[in-house]
Structures are given as structure tokens and as C-alpha cells.
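**Student:** Give me a model of this one.
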Amino acid sequence: MEASDADSVRARLRAAPTDPRERDALCEAISAELVAAEAEPPFDIASTDLDSDAFFICADRFWRRRFLADPGLETATACGNWILSRVADPWQRDTAEIWAMGFGFLTAADFGRDPLGETAQYLAHSQDQPEAVTEFSRLYQVGRARTAFRFDDVHALLLAGREESDLLRPLEHALLAFAILGSPQWTRAYAQMRAEQAWKRRAGSKAALDLLLNGLGVAHPFIEQGPLLVSWASQAVRELPNSHSCWYWLATGQHMVGHQPEASTSIAKALAHLPATGTRVSHNLLLEQYRTLMLAIRTAPSRSS
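**Tutor:** Modelled structure (predicted):
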């Protein structure tokens, strides 16, 4: 990209409208232009604010387009290298986690039959890549397995070529707990214990919190599943009252324990907080998921609290 074009992109984003829909439309347009020009975003990132930072929003839209067009590990490598070169150090890991999980969600339908073999081959041939880049690519694969509910693949991908002691981030512990919760090969007592450990380690990580609620919601059934999900999701909505996913998991837990009026209120709040801006792909997937739960709640018998 010519220097003048890069300057123009930066100037347009600096002057982005404050109205969320107008700002989002601008970021979508610029991201489409960059993809068409086969140019990566020519600007640096110093936040992970998807609500108001036009630069981060534009970068997010650009990489979404790239992953949807080509969901393979080559795209993950390119994205990982861009994060390393363009995202300020304090936000690199958070950006990697947000994008690995988010783009993994969007591309799970294209997940291969042998993700462990594919990832192992990739890691073996990526020795010249920085560790942060290969770990982003691994985490992206984990995010795809997580979305497809391939619990044993999540477990294997996390630990491929390393020990459990190498898992340091709250998100990694949450992913491991998610895998154990969903797989029937572990006892339910052990799965609950690992989930409770990961919950204590979440250290303010919204991604870890959301994963643990997700893990409880789709876990291989155990007696305390519903009450524990209600307890944790209730805490989550107090911490993050505008989080549509936290309200969704609270509704799921309330539905599990038979508290349908409360669940109906919670799923309504989840739908109210679901942003209408951003990529229509992820919005429509979530909208369908939330509406399905809403219909299940409305047709389910209610038990007294």
C-alpha cells in the first residue's frame, strides 16, 4: 500500500463518526478496501475496545474478512504476525485471545477431520515463526474445536507438545476445564473440581469467564450443573451487566433448573444487549442461538423456586 493511501486510511479512522452504526459502517468499508487491495491494516493498535476504538474495530473487521475467505492456518500465521508487529505489547495477548476465540467461532464449520495432525504438522514446520505467532495459531485451532464441541480435540490441541504446567493464562485453564467438562471420559467430580479451580483463576478475564459458563452449559450432565451455572452466571451479570453472553448463560442455567419465568427475563436481556453492529455473520449465528433458547424456555414447564 502506498504511503499516501495508508495516511488516508489513518486519517479517516481518526475522524470516524461517534455514532456506533456510522462508525461501524466506515470500518467495514475500509476493511473491505484493504482486503481488495491485498493490504494489511496500515496502523497500530493500542486498545481492545470493540465499542468505540475505530482502529481496533477496523482491524477486527479486516481479519474477520480474511478468516472467512480463507480459514486455514496460513491466515492465522499472517494474523499472528500482524498482532506482533502492530498491537502494543500490553494488548497483544488480549487481542490474540479475543480473535482466536472469535474467529474460531466464525470458521468452525470448516474445521478439518484431523485438527491435531494438522496442528502438529504446522507447529513442526513453523520453527522460524515467533512463539507468539504459533501459539496464536494453536489457540485459533482450539477456538474452532471449542465451537464445534470437540472436547477431546480441545484437550489434545492445548497440550500438544507441552505439559499442563506450561498453561499459564486464565483462558488456557478455562479451555482445559471446558474440555474436561464436556468429555465423558472424566468423572463428573473431577470435571467440577477442575472447573472450580479455573473459575478461581479467571483473574478478571472476560474470555475465561465466558468459556467457563459455556463449559457448564454444555457439560456432560452432573447433579450440580444447573445450580452452579445459575450461581456463576448471576455473579457474571453483576460484574458485566451489559454482556449478552453472560445473560444468555444465566438464562440457560435457569432453564436447566426449571425457573422458566426468570429464564425468560434473562434471555430477553441477552437479546437486548446483543449488538446489531459488526459482522452480520456472528450476529445472526448468536441471534439464532438465543432465539432457540427463548422458544425452549417458553414451551418448558416451570418449577417453583
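
**Student:** Could you use CA atoms for every contact and neighbour count after this?
**Tutor:** OK.

**Student:** Tell me which other helices or strands the helix or strand hosting residue 24 touches.
**Tutor:** Here residue 24, judged by DSSP states H and E, is contained in helix 20-36. In terms of contacts (3 or more CA pairs under 8 Å, 6 or more residues apart in numbering; DSSP states H and E), helix 20-36 is packed against helix 3-14, helix 54-69.

**Student:** For the longest one, list every residue counted as buried.
**Tutor:** Yep, that's helix 54-69 we're talking about. 54-67 (16 or more other CA atoms under 10 Å).

**Student:** ok, now stretch 141-157?
**Tutor:** 141-149, 151-155, 157.

**Student:** Also stretch 82-93?
**Tutor:** So stretch 82-93, judged by 16+ other CA under 10 Å, has buried residues 82-84, 86-87, 92-93.

**Student:** ok, so of those residues, who is nearest residue 175?
**Tutor:** residue 93 (15.5 Å; CA to CA).

**Student:** what about that closest one, which SS state?
**Tutor:** Secondary structure, DSSP: H, G, I helix; E, B strand; the rest coil: residue 93 is helix.

**Student:** Look up how far residue 23 lies from it.
**Tutor:** Note on residue 93: its distance to residue 23, by CA to CA, to the nearest Å, is 25 Å.

**Student:** can you check residue 266 too?
**Tutor:** From residue 266 to residue 23 the distance is 29 Å (CA to CA).

**Student:** thinking again about what came up before, can you add distance to residue 225 and give the helices and strands packed on helix 20-36 back as a markdown table?
**Tutor:** Formatted as a markdown table, the helices and strands packed on helix 20-36 follow (distance: least, CA to CA, whole Å):
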| stretch | distance to residue 225 |
| --- | --- |
| helix 3-14 | 46 |
| helix 54-69 | 34 |
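
**Student:** Here is a second sequence; please produce its structure as well for comparison:
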Amino acid sequence: MASVSHAARLDQVSGADSRELDQVCEEVAAALYAEGTEPPFRVGSADFAADPQLICADRYWRLRFLDRPSVRTAAACSTWLVGHVARDHRTEVLEKWSLGYAFITKDSVESGQELSQALEAIVGQDTPGADTAYFTTLYQAGKHRANFWFDELHQFLDSSPLALAAGSHRRSPLFTALRSFAAFGSRVVTADHAISLLDEAWHSPDRTRHVVDICLNGIQAATPFDGAAALLRDRAAEAVRDHPRDHIFHFRLASGQHLAGQLDDALASIDAALRHLPAQGSRGSHKLLQEQYLARRDAILHSRQRARLDVEHEERLRAQDERHRIHWEQLQTELRGRADAQERAHRESQEQARANHVRSVELVAVFTSAIAFAVGSLQVSLSGDFSLRDRLLLIGVWGVAHVVFALLIVGGTWLITRPRDRS
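**Tutor:** Coordinates of the predicted model:
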């Protein structure tokens, strides 16, 4: 009768507002957990926002995992899921529950010995056993992923008996995406191998939203490699096109754009992530995500401010270089002008000195001729028996000879020292 009343309450609240829906689902889940009764109703959708049966079952199993965060609880959850969730929506619920419950219980990772002890009870020989092994493998792997234990995740997926028991599920795109996540973070696995696993999961026709999320998470958390920023940006942009209201994908896109230096686009993307972030959630902490997004936004704003300052600094350096270039050219011109002026002054000084020297030579020549003329004239006048007429004629000839001599000296000096065209 209690089960009937619980189901009736959920049926009655299906059209109510979100707060009443949340309260009723929480109360029914708590009552079922207190009674030790698994949800008796079937789930016909994967709508975690409006389907009361799914929301209630989700809250119930959340309580179970928080109480006993083990692969045994995961096995029980998987068995219930196979028996109560419609096949068309089973994959979505399975991926969301296994990874989501792993996140909220990431502080309780079971050892290999504990897994081995639980394995016999979990895995059978029929198909449901492989399905259960797959769910529990995702749950255990999700804890490694949430803790960023890349090498442990790689080892668990490759060699754990529990992971090997998942059988054909090991070829699922989600399993491959987890292997890609482990490879991206490992320092012993090459980035090329990680990218090949990423591409295999990404291009699978069975790719789901959770596959995309793990792939992007792996790129963002990867050990740095060439092209990581562009790869994250491009794949996240594709994810946003497919899921335009998914806040996680907007956040991944903002991270890729930030790393690629597209700061304005990154700011728009992180604002979109904050806008689409729901007010609350049963698995993830709204406050934790909001703080993470705001921290990224602050980092983007800081990068924008730093880039702006860098541009201003570069502009100041270019302006300073230009001023130095102009000043240097002016200085060179001034120095060349000074050198030309000094050369002209030196040349003029040399020409003036040469002219002075010529004048001196000419003056000496004229003075010498005058003295010689005077001496010669005196001798002619005071000696010999020449008549006055002969004496005057002789003095005239003597004077003409000395004038010619002086003219020859002056003319020769001018001819030798005259300015010449240097061209």
C-alpha cells in the first residue's frame, strides 16, 4: 500500500511547479530509502527536469550511493535500471547515473582487492552480468576521472577484471572516451594516441552527450601538447552547435578560446555558460561550478587587460623607437652640417693662408725689384762718364727690366697658386 501511495503522489505532482515537484520527489525518495524499498515504478523517459518517476528514482539512488559508495551499490543500481527504465532511454540514464554518482562519491575509490572480492557477486554468465559489469566499470572509472587519476584510470580500463568483464561494452564510444581521457592526462602515452582514441569516440554514430563531455574534459585536462588549444576550441564549438544550452560545453569552448588567445569570444562563451548554469542540481554542486566559471571569467578578463597593456606597451615602444629614429636622423644631419661647415671653414682658411702667402711672395718680389732698381740706378748715377741722356735711358731700361721681373714673379705666383676646379 505504501508503494501505491508513493506512486500516486508522483502521479499527482507531474504537472506541478518545479519546486513542488522537487520537494515531493525528495520526500518519496527519502521514504523509500527509509523503508529499504527500491522504487517500484517504471521510468519511461530520460527527462531529469520534469519526469517525477525518474527524478524520484534519481534521488533514491543518490541516497543509496552516498550511504554505501561501492561497486556493489552500483551493481544493484544497474540491475534496477535494466528492469525499470525503458530501453530507448536506458543509455542516457545509465551514463548519467554511473558518471554522476561517481563524481559525488569520488573520495571513496575502492582498491583492486575490494573490486576482486565484489566481482564474483556482480558478474554472471548471462547478458545482464555484462551490463552490470559495464555500469560498475563506468562508476569506478568515473571516480578515477573525477580525481584526475589518469594513469590509474588507464590501468583500470585496460587490465581490471571488472572492466574486462564488460565484454562488448568495451567497444562503446563512452568506454573509448574514458580511455582517451586517461591517455590525454598521462605523461607516458603520446598525444597522437590520445587524439586517435578521441577521434574514434567522437565520430562514432552512437556518440552521446556524455561521450562529448568526457572527450572535451580530456583535452582540457591534458598534459600540454602542440595544438591543444585549437583542438579544444574546435571540438567545443561543434559541441555547442549540437547542444546550444549546455553550460558545460560553453565553458569548454571558453577555455579553448582563452588558450587560443581569442579573448573577446572567450568572454562571450563564459558568460553564456553562466547564463545556462542551472540554479541547483542533485549530482553537481551549482556553487562549485559557478565558482569555477567565475574563476575562468576572471582569468579571461585578466588576460584581456594584460593584452591591452601589452598593446599599449608595444605602441609606446614603437613611438619611442620612431622618436629615437627621427632624433638620430636629425643628429646625423646636424653632424654632417657641422662637418661640412668645418670643412668649408678649413678650406677657406687654407685658401686665405695661401692667398696671404702669395701676397707675401708678390710683395717680396716687388720690394726686391725696387731695391735692386734703386741700387742699380744709384750706381748708374754716381759712376761712369755717361751723359745725362744716356744715364736716364739706362735707368729707364733698368727700371723696365725690374718691372718685367716683378710682373713675371707675380704672374708666375698667381699662375701656380690660382684656384682650380676640383670637379
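
**Student:** post-alignment, the helix holding residue 24 of structure 1 versus structure 2, mean distance?
**Tutor:** Compared with structure 2 after fitting, helix 20-36 of structure 1 deviates on average by 1.9 Å (mean CA distance after the TM-score superposition for structure 1).

**Student:** In structure 2, what stretch matches that helix?
**Tutor:** Matched against structure 2 by TM-score structural alignment, helix 20-36 of structure 1 falls on residues 18-34.

**Student:** Helices of the stretch 151-300 of structure 1, residue ranges please.
**Tutor:** 151-159, 170-182, 188-200, 206-217, 225-239, 244-256, 260-273, 280-299 (DSSP state H, counting those that start in this stretch).

**Student:** how about these in a markdown table, adding distance to residue 120 of structure 1?
**Tutor:** Listed next are the helices of the stretch 151-300 of structure 1 as a markdown table, based on distance: least, CA to CA, whole Å:
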| stretch | distance to residue 120 of structure 1 |
| --- | --- |
| helix 151-159 | 9 |
| helix 170-182 | 18 |
| helix 188-200 | 26 |
| helix 206-217 | 24 |
| helix 225-239 | 34 |
| helix 244-256 | 32 |
| helix 260-273 | 38 |
| helix 280-299 | 29 |
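
**Student:** of all the ones you listed, which lies closest to residue 37 of structure 1?
**Tutor:** The nearest among these, by CA to CA, is helix 280-299 at 22.4 Å.

**Student:** any idea how far residue 197 of structure 1 is from the residue most central in space within structure 1?
**Tutor:** Centroid check for structure 1 by CA atoms, centre = their mean gives residue 101 as the closest residue, at 3.2 Å. Between residue 101 of structure 1 and residue 197 of structure 1 the computed distance is 21 Å (CA to CA).

**Student:** Identify all contacting residues around the match of helix 20-36 of structure 1.
**Tutor:** For stretch 18-34 of structure 2, the surrounding residues in contact (CA atoms under 8 Å, 6 or more residues apart in numbering) are 6, 9-10, 13-14, 38-39, 50, 52-53, 55-57, 59-60, 63-64.

**Student:** got it, and stretch 75-94 of structure 1?
**Tutor:** 43-48, 63, 66-67, 95-96, 132-134, 136-137, 140.

**Student:** Please pick the buried ones from the residues you listed.
**Tutor:** By 16+ other CA under 10 Å, these give 43-45, 47-48, 63, 66-67, 95-96, 132-134, 136-137, 140 as buried.

**Student:** Filter these down to just the ones in helices.
**Tutor:** 63, 66-67, 95-96, 132-134, 136-137, 140 (DSSP state H).

**Student:** those helices in the stretch 301-423 of structure 2, which residues are they?
**Tutor:** Going by DSSP H, counting those that start in this stretch, the stretch 301-423 of structure 2 shows helices at 388-417.

**Student:** how far away is the aligned partner of residue 87 of structure 1 in structure 2 from residue 185 of structure 2?
**Tutor:** By TM-score structural alignment, residue 87 of structure 1 lines up with residue 85 in structure 2. Here residue 85 of structure 2 is placed at a distance of 34 Å from residue 185 of structure 2 (CA to CA).
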